[in-house]
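A.B. asks: Below is the sequence, then the predicted model.
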Amino acid sequence: MKALLNQGGLFGVLKQLPMKVLAGPLLIIMILSMMILPLPPFILDVLFTFNIALSVMVLLVSMFSERPLDFAAFPAVLLFTTLLRLSLNVASTRVVLMHGHEGGDAAGKVIEAFGQFLVGGNFAVGLVVFLILVIINFMVITKGAGRIAEVGARFMLDSMPGKQMAIDADLNAGLIGEDDAKRRRAEVSQESDFYGSMDGASKFVRGDAMAGLVIMAVNILGGLMIGLLQYHMAFADAARTYVLLAIGDGLVAQIPALVISTAAGVTVSRVNTEQDVGEQMISQLFVNPKVLWLAAGVLGLLGLVPGMPNLVFLMFTALLGGLAWWLTRTSEQRLVETQEQQTVPTAPEAPEASWDDVSLVDTLGLEVGHRLIPLVDSRQKGELLGRIKSVRKKFAQDVGFLPPVVHIRDNLELGANSYRVTLKGAEVGRAEAWPGRWLAIDPGQVSGQLDGSPTQDPAFGLPALWIDAEQRERAQVYGYTVVDASTVIATHLNQLLHRHAAEMLGRHEVKRLLDKLAKDSDDKSLIEDVIPKTLSLVAFTRILQQLLNEDVSIRDLRTLLDTLAEYAPHQQDPMELVAMVRVALGRAITEQWFAGQETLHVIGLAPSLENVLTQAMSGNGALEPGLAETLMTQTEDALHRHDASGEPPVMVVHHSLRPLLARFLRQRLHHLVVMSQAEIPDDRILRITTEVGGAP
């Protein structure tokens, strides 16, 4: 600060301060000054004109905003404009009562114009007009806007948990990044703050309307008393002078107040779309030719009734009829153009077959019905392509390799709303999605019922409903997780990618991983000690595929190669090598399922069942059919009980039993994770909360 003062004095300091920092304090000082200091009539004219211009600007900004948060400063603006009008009322009241006897322009040209021109100098008409404006502002606009703001604040607060769950679901599914999640959480918080502020700020407008009525009554009574008692004016002259000035003062304050109240109503009553209020009204009122034809017919009939203003009614009949005819003709032309574009041209003579006709199978494909095409069409603002890119990026970060590109194409043999995911030409998943509707997923703790089409979440099999957009906020309030059609497909694809990760990993992908490790670590000796010196690339690929089959990330290639370099020269059995690698990766596997938890609540085997399985393993290494079915049934029951407690679906068994049980149980229970006791780090506490083969 001392350096700034030395450079240019106080003026230099003020010049370098940003004006937007000083705008608020200067405005408050100006408002307080108007209440305390007497103002000349010319300054009052300038401030009244500024008040009118500011109210018009606020109305226009609210009209052109597409979302309420685009005008998040509106509650504060509402407070400042209300204080500005009240301070102007105080300043004008002082001038009217002190100098009103000098003539109609004693309080400025603006008050005189509103008192003379707008009501024709008739104070009775002025009183009626002023009261009507107050009633409209107080009883209609501000009351309705206040009620909408109150209900909006309540519903916004109730829907916050559901919106937060939807953001967390998108983040966990990899559809959005951490930055996008933070931004969306901030928007939810800002919406809640905005509607809460609007609920309180609407009370300022109602109080302003009542204050205007009281101030006008005080001006009339005070002016009459001053004119009669202090300046000895005749009653008629005093009434004409002071009543007209009070009316002008009231009107010049109430008209901007009415405009601001309208802006508040527009802001809180709008629906979140990509259009402003004007575009919404035009695109929804004047879009249906049938409505315009019927309206023109009704006005035409009224125009033919004797005694009615025929010219005006028939003029509007012609206007609406012409607009309806133009809309009808435009829609017909669009239909003809669409049919012409869909007309299939005559097929030319088929050429000879060539190698170009050979179509290779796509590793990963997504086929959609014709109603889902807009979701994958960027020209129609389809969001699915971007979400699929996010899913692939998240998969690569979590699992450790880049999945194949998803080839998307339409399939007319599918249902209109159906889609299917293919892997190497074979179908691995199929479901339905409804564009324009929302999937309300029941996580198990909803508090109300909705109207919709029952279905199941294709990714996790949870009960769900396809609901209309109007029920979205209600569903979030009830505790449903609400997602759109693009998110449904992307989440389903993400789940299928993790389930079939091993099938997507081939020698080409493994070679790319090894090249990346050699490039990043600049240490090729570790790789050469294992591949091809100890293991072939094919054998190494089989080990990675087995790890992926068991939901183990292969990101830590260095630890994986270190382990194989130590044990592979003495052990060639791939399953034994996988078991050793899992022990080396035990801390990462444990952290994947029990992040930050010191005590691990898991599923375990009853001692009697564990002895039976150990004896079976020591014999021929296979399970008897009866024992296998009993084990599968009891494990499935235990997994249901364990899932109900909210714990990860992890079973911990003896190290020698893990490969057999993992291979056998995951045939039906895909989401079950089987770990060995040797994989649990020593600093974690293992606690068996659900037992297989014991008492339920």
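C.D. replies: Noted; the coordinates are in hand.
A.B. asks: hey, let's count contacts and neighbours off CA atoms from now on
C.D. replies: Will do.
A.B. asks: does Thr690 sit in a helix, a strand or a coil?
C.D. replies: strand (DSSP: H, G, I helix; E, B strand; the rest coil).
A.B. asks: Excluding sequence neighbours, find me the nearest residue to it.
C.D. replies: Nearest in space to Thr690, with sequence neighbours left out and distances taken as Cα to Cα, 6 or more residues apart in numbering, is Ile603 at 4.8 Å.
A.B. asks: who's in contact with the one you found?
C.D. replies: Ala638, Leu639, His642, Pro649, Val650, Met651, Val652, Ile688, Thr689, Thr690, Glu691, Val692 (Cα atoms under 8 Å, 6 or more residues apart in numbering).
A.B. asks: In terms of helices and strands, where is the residue nearest the centre of the chain?
C.D. replies: The chain has Arg184 as the residue nearest its centroid, 6.3 Å off, counting by Cα atoms, centre = their mean. Using DSSP states H and E, Arg184 sits in helix 178-225.
A.B. asks: After that helix, heading C-terminal, what element do we hit next?
C.D. replies: helix 235-269.
A.B. asks: same for that next one, what does it pack against?
C.D. replies: In terms of contacts (3 or more Cα pairs under 8 Å, 6 or more residues apart in numbering; DSSP states H and E), helix 235-269 is packed against helix 41-64, helix 74-99, helix 109-116, helix 123-135, helix 142-172, helix 178-225.
A.B. asks: just the angle between it and helix 123-135, please?
C.D. replies: 20 degrees (axes from the mean of the first three to the mean of the last three Cα atoms, to 10 degrees).
A.B. asks: Quick check: buried residues in helix 235-269?
C.D. replies: Buried residues in helix 235-269, defined by neighbour count with 16 or more other Cα atoms under 10 Å: 238-269.
A.B. asks: here comes the other one, which I'd like you to weigh against the first:
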Amino acid sequence: MNLKGATFSVFAIVIVLSMILPVPPSLLDVLIAINLSLALVIFLNSINIKESLDFSVFPSLLLFTTLLRLALNISTTRQILTGQGENVRIVYTFGNFVIGSNIVVGVIIFFIIIIVQFIVITKGAERVSEVAARFTLDAMPGKQMAVDADLNAGIITEEEARERRKKIQKEADFYGAMDGASKFVKGDAIAAILITFINALGGLIIGVAMRGEDVTEAIQKYLLLSVGDGIAAQIPALLISTATGIVVTKAADESKLSESLIKQLFEFHPKVLYTVGGILAVLALIPTMPKISLFFISGSMIAMGFKMSSSLKKIESIEDRQIEQKEVEELRKPENVVNLLYVDPIEVEFGYGIIPLADKDQGGDLLERVVMIRRQLALELGIIVPTIRLRDNMALKPYEYRINIKGVEVARAELMSDSLLAINPGFVIEQIEGIPTKEPAFGLDALWISSSLKEKAEMAGYTVVDLPSVIATHLTEIIRRYAHELLTRQDVQKLIDNVKEVNPVVVDELIPKLMTVGEVQKVLANLLKERISIRDMVTILETLADWAPTTKDTDILTEYVRQAMARYITKKYVSGDVLEAITLSPEVEEKIMNSIQKTEQGSFLNLPPDYIQKLINNLSNILEKLVSVSAQPIVICSPIVRLYFRRLIENIFPDVVVLSYNEILSGVQIKTVGMVEV
């Protein structure tokens, strides 16, 4: 424990002991002076803080100061009732100052101070604390969602998001604590009234009955000391109650309270000062009114208004010049051109009719769905999905949206307002009324239906989704399709760093000795292009470390990685123990192997165009038969041929899965459902 902590602990123990043990009058004077000083420090700090959290220790301080005042009340009560109250000079001086020569007036003034303290200040501060705590706690989920939305939109960084969440939590804790701590102030005010009454009545009984003092003398003596004790306790209590009200009513303003009051009360509207000055001048003309005072204040208000008006004009002129100069400087800065060159990796633009779907205040949950998309794809593909920008575009139709990848449009669709999308999965038992359309993500047959037909459509076998789900599903599919383009070297470096934390050996062996980050990126992009998850980075890097010494061809390395991930690929595409697949005839495989040309820039397939056309036509016929029975098109071939055959057909049949025999576990039976021949 440091010196400050030890001093505070000793002081707290002294306060508690003073309730039990007698305290000398001289020490009691010191403690009362400390109590008053501490109250002034708290009051002035509450005025000068910029926001409530700057004084986060305030709830605990309320308990401490309340305990201090109660301890002092008990100690002064002991002195008053034992007849030594006049030795406590601060108490005697306060009582003598308030009561003076007229005891009745003094007592009335004291009770007025008590009423102001208890009914006005304390009651108001307690109510404000209660309401502030309630609204802060109610607003907490919305604030946290706003932070998530800003983070998802790229407005703030992860670090800033953490800081904002921490501040939201601190605000909730602070106002919750203030709600409870304000009860200390109320209890202290009630206790002060009772202690003052006990001091006066008890002192009067002890003085007259036990000490034989004169009744008038006893009333004068004990009322004076009781009132002095009450005032000595109530002045600090009044200051701290006021400080409580100031802290809990502090608005979200970056300036101090004193600066805000002067600026907002006088500097913004000089016409108000002119009006007040005019009204006071009219009042001064009424007979019996204090003309000199009113004319003086009226003139001061008008002069202040004139001064503020002149200052505002100068400030506006300076601000205009600064704005013009800043605009010129901004145009000259090369950074402005650089900012314009930045392209968002993923961007969703939508017409004004879709705005409510993304607006939380209107019940939209599209922002939440976008956050879930990023989490879902991180688990599914193992990639870090970049920030997805959502923005409105008045050039689009009201219910139209489009998805851009790196600034280029890759998908566009139009929704129907106040409708649901009923998708036909292929086994609908009953047709329903609706407007025919195509589901935007997969091109399935669908209908736009009213919400009243939802139950009927589901019973008929349709899959019914709402508008946000349509956009979210489409966006998810687009990201899957273009994941290989979205993966950057920086993302790959983050994935590698993540592996290095638990498997540093494989990373140190592979990078940069055998491969660069860019070469690893090419391998990962090849996997993502065929929708193979890269979440198992340890297996991928281990395989690359095994084969990188023998070849630098990233396409060949990708094939080795795929073979190492045979268990994952088998589980992804094989249901049960049988794989139904299209095979290549031995002649076709031999023709492809003989046509592989290798150069320094890589390898490619050199086949005659007419042969390629016959190959594509034959495959197309087989695929049409499979699609008619809703079977997933999978082609299986030898490991050497797989890469080149996939490249041959990927632009024409992008959804056809091409596997090699080495990517299927040995226990799986391959059933041929078609053979590609030429």
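C.D. replies: Received the coordinates, thanks. Predicted model, so just to flag it, every value in this text is computed and none were measured.
A.B. asks: before we move on, the earlier item: let's verify the residue nearest to Thr690 of structure 1: helix, strand, or coil?
C.D. replies: Under the three-state scheme (three-state DSSP), Ile603 of structure 1 adopts strand.
A.B. asks: what's the distance between it and Arg687 of structure 1?
C.D. replies: Distance, Ile603 of structure 1 to Arg687 of structure 1, using Cα to Cα, to the nearest Å: 9 Å.
A.B. asks: do His492 of structure 1 as well
C.D. replies: Counting by Cα to Cα, the gap from His492 of structure 1 to Arg687 of structure 1 is 33 Å.
A.B. asks: What about Gln190 of structure 1, how many residues nearby?
C.D. replies: 14 (other Cα atoms under 10 Å).
A.B. asks: cool, and Pro512 of structure 2?
C.D. replies: Counted by other Cα under 10 Å, the residues lying close to Pro512 of structure 2 total 10.
A.B. asks: Thr630 of structure 1 too?
C.D. replies: Per other Cα under 10 Å, the neighbour tally for Thr630 of structure 1 reads 13.
A.B. asks: Check Gly506 of structure 1 too.
C.D. replies: When counting by other Cα under 10 Å, one arrives at 14 neighbours for Gly506 of structure 1.
A.B. asks: now swap in Val338 of structure 2 and tell me
C.D. replies: 9.
A.B. asks: tell me which element it falls in.
C.D. replies: helix 334-341.
A.B. asks: on contacts alone, who are the packing partners of that helix?
C.D. replies: Taking 3+ Cα pairs under 8 Å, 6+ apart as the contact cut, helix 334-341 of structure 2 packs with no helix or strand.
A.B. asks: Show the subsequent helix or strand relative to that helix.
C.D. replies: Sequence-wise, the next helix or strand downstream of helix 334-341 of structure 2 (DSSP H and E) is strand 346-350.
A.B. asks: Where in structure 1 does the next helix or strand after that following strand fall?
C.D. replies: Sequence order places helix 355-358 as the next helix or strand after strand 346-350 of structure 2, per DSSP H and E. Per the alignment by TM-score structural alignment, helix 355-358 of structure 2 matches no residues in structure 1.
A.B. asks: Could I get the buried residue list for helix 355-358 of structure 2?
C.D. replies: So helix 355-358 of structure 2, judged by 16+ other Cα under 10 Å, has buried residues Ile355, Leu357, Ala358.
A.B. asks: mind listing what the first one touches?
C.D. replies: Residues counted as contacts of Ile355 of structure 2 (Cα under 8 Å, 6+ apart) are Asp392.
A.B. asks: Now check structure 2 for the residue matching Phe286 of structure 1.
C.D. replies: Using TM-score structural alignment, Phe286 of structure 1 pairs with Phe266 in structure 2.
A.B. asks: Contacts only, for that match.
C.D. replies: Leu273, Gly305, Met308.
A.B. asks: one more time with 10 Å
C.D. replies: Phe266 of structure 2 sits next to Ser260, Val272, Leu273, Met301, Met304, Gly305, Met308 when contact means Cα atoms under 10 Å, 6 or more residues apart in numbering.
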